[in-house]
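>>> got a sequence here, can you build the structure:
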Amino acid sequence: MNNLNTICVFCGSSSGNDLKITEAAKRLGEIFASRKITLVYGAAKIGVMGTLAKSVLDNKGEVIGIIPNFLKKKEVVHLGLTELITTENMHERKLKMQEASDGFIALPGGMGTLEELFEIITWLQLGLHQKPIGLLNVNGFYDDLINLLENMVQRGFLSIDNYHLLLVDSKPELLLQKMEEFKRPDLPKWLSEDKA
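So this is what the prediction gives:
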């Protein structure tokens, strides 16, 4: 069982137009607070990000925001967090998010969310961390992405083992259960031989 005391959530700085996504962000925040899971996220007060952080805080949970200095504008950054960490750039931000977290969840979002999700999966694939990564597939939002990953497996660009590194569910409680039960993968053969 994995101890998930701190989870980093990647999600949109826009709210989108599907109320089920907003509801899912609120529900995830409630669950985090009730389970004493600290939220790590991108520190914005807007969009899905802001909804999630507000939900955790409203339910007396803890929230750590990590934001690069150039994004730290008054209308964007959430100043009511448990802790706010400012980084020099996006690369340092993602490294600090990884170091501060026991696991990762992607809610719906845009390009930035996908970029963060795929970088953290790649780091797991390369053995740079061994933390569970979950995809909360709210209202079928990520169905096309899952189909693309399956196509990558079928065409020989993604191994079935690496495909299974991404844990998927439409219900936050079940996704967290999968993350708790996640078995850390062995290092890739070429990496483990190099370290021997």
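
>>> for the rest of this, base every contact and every neighbour count on C-alpha atoms.
Will do.

>>> quick one: residue 111 and residue 13, what's the gap?
10 Å (Cα to Cα, to the nearest Å).

>>> the two: which has the busier surroundings?
residue 13 (22 against 10; other Cα atoms under 10 Å).

>>> give me the secondary structure label for the more buried one.
coil (DSSP: H, G, I helix; E, B strand; the rest coil).

>>> which residues sit in contact with the closest residue to it other than its chain neighbours?
Once flanking residues are discounted, residue 13 sits nearest to residue 47: 4.3 Å by Cα to Cα, 6 or more residues apart in numbering. Each residue near residue 47 by Cα atoms under 8 Å, 6 or more residues apart in numbering is listed here: 12, 13, 14, 15, 16.

>>> now the two most distant members of the residues you listed.
13 and 16 (9.0 Å; Cα to Cα).

>>> next structured bit after the host helix or strand of residue 86?
In the assignment (DSSP states H and E), residue 86 maps to strand 83-87. The helix or strand immediately downstream of strand 83-87 is helix 90-100, counting by DSSP H and E.

>>> tell me the helices in the protein, going along the chain?
19-34, 47-58, 90-100, 111-125, 143-154, 160-163, 172-180, 189-195 (DSSP state H).

>>> run this one through as well so I can compare:
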Amino acid sequence: MSGPAFSLCVYCGSRPGAQPAFAEAARAVGRWIGERGGQLVYGGGRNGLMGLVADSTLQAGGRVVGVIPKALVEKEWAHHGCSELHVVDTMHERKRLMAEHADAFLALPGGIGTFEEFFEVWTWRQLGYHDKPVGLLNVDGYYDGLMAFLRTGVQAQFMGDWQMDLIRVSPDARALLPELVQSAGLAPAPRLDAI
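Below is the predicted model of the structure:
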């Protein structure tokens, strides 16, 4: 049995969010991964967008690797239906393991944990700790304010345009997902409806 065609690390909220578009996007990302023989790497939770993306990946035939700290397992937040569920001691260990298992990274809408994970892998990319693609799915304008703030950072000369060029931002999962996988040097499995 061969391994997955690609492995995408997805950061997203442990809550569903206020807009139905957020849940729809999480399901669409999971389906896209699963239908193309891919693997989801994520934080191992069963709640919110995290649970939706994992369930959708599994239902579409993909593999799911969850990485969760022991403290969250004890709160009964772990998704025990994962293909692999790694229980770790610390958040640092969680993020390192997720990054090691990923070919590319994608942030969906989420809260402070999602922001922190997105910024960390972006920072690692700019420092040369990895050269894996980093994407931001701007569902329903959720990240518009963040993108405006980041442009302020460039204008104030605390950041450069080259740093902004290290991330790929799109409101359209169907456009962004293949771009991330292909930029990682991998090709998602072809679909007859795409010919």
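
>>> now the strand holding residue 86 of structure 1 on structure 2. Mean distance?
For strand 83-87 of structure 1, the mean deviation from structure 2 after alignment is 0.7 Å (mean Cα distance after the TM-score superposition for structure 1).

>>> just confirm residue 89 of structure 2 contacts residue 73, I think it does.
No - with contact defined as Cα atoms under 8 Å, residue 89 of structure 2 and residue 73 do not form a contacting pair (10.6 Å).

>>> compare the two (neighbour count), which wins?
residue 73 (16 against 11).

>>> how near is that one to residue 85 of structure 2?
Taken as Cα to Cα, the span from residue 73 of structure 2 to residue 85 of structure 2 is 10 Å.

>>> before we move on, what about residue 36 of structure 2?
From residue 36 of structure 2 to residue 85 of structure 2 the distance is 21 Å (Cα to Cα).

>>> would you agree residue 37 of structure 1 is in contact with residue 7?
Yes - using Cα under 8 Å, residue 37 of structure 1 is in contact with residue 7, at 6.9 Å.

>>> who has more neighbours, the two?
residue 7 (25 against 21).

>>> dump the residue contacts of the more buried one.
Residue 7 of structure 1 touches 37, 38, 39, 40, 101, 102, 103, 104, 105, counting by Cα under 8 Å, 6+ apart.

>>> how close does the aligned residue in structure 2 for it get to residue 123 of structure 2?
Using TM-score structural alignment, the partner of residue 7 of structure 1 in structure 2 is residue 8. According to Cα to Cα, residue 8 of structure 2 stands 18 Å off from residue 123 of structure 2.

>>> try residue 40 of structure 2
Distance from residue 40 of structure 2 to residue 123 of structure 2, by Cα to Cα: 22 Å.

>>> what are the buried residues along stretch 16-31 of structure 1?
21, 22, 24, 25, 26, 27, 28, 29, 30, 31 (16 or more other Cα atoms under 10 Å).

>>> burial count for the closest residue to residue 122 of structure 2 other than its chain neighbours?
Using Cα to Cα, 6+ apart and skipping residues adjacent in sequence, the residue nearest residue 122 of structure 2 is residue 134, 6.6 Å away. For residue 134 of structure 2, the count of nearby residues is 23 (other Cα under 10 Å).

>>> hmm, residue 36 of structure 1 is touching residue 5, no?
Yes - assessed by Cα under 8 Å, residue 36 of structure 1 is found in contact with residue 5 at 7.0 Å.

>>> burial of residue 144 of structure 2, as a residue count?
Neighbours of residue 144 of structure 2 using other Cα under 10 Å come to 12.

>>> does it touch residue 138 like I think?
Yes - counting by Cα under 8 Å, residue 138 is a contact partner of residue 144 of structure 2 at 7.3 Å.
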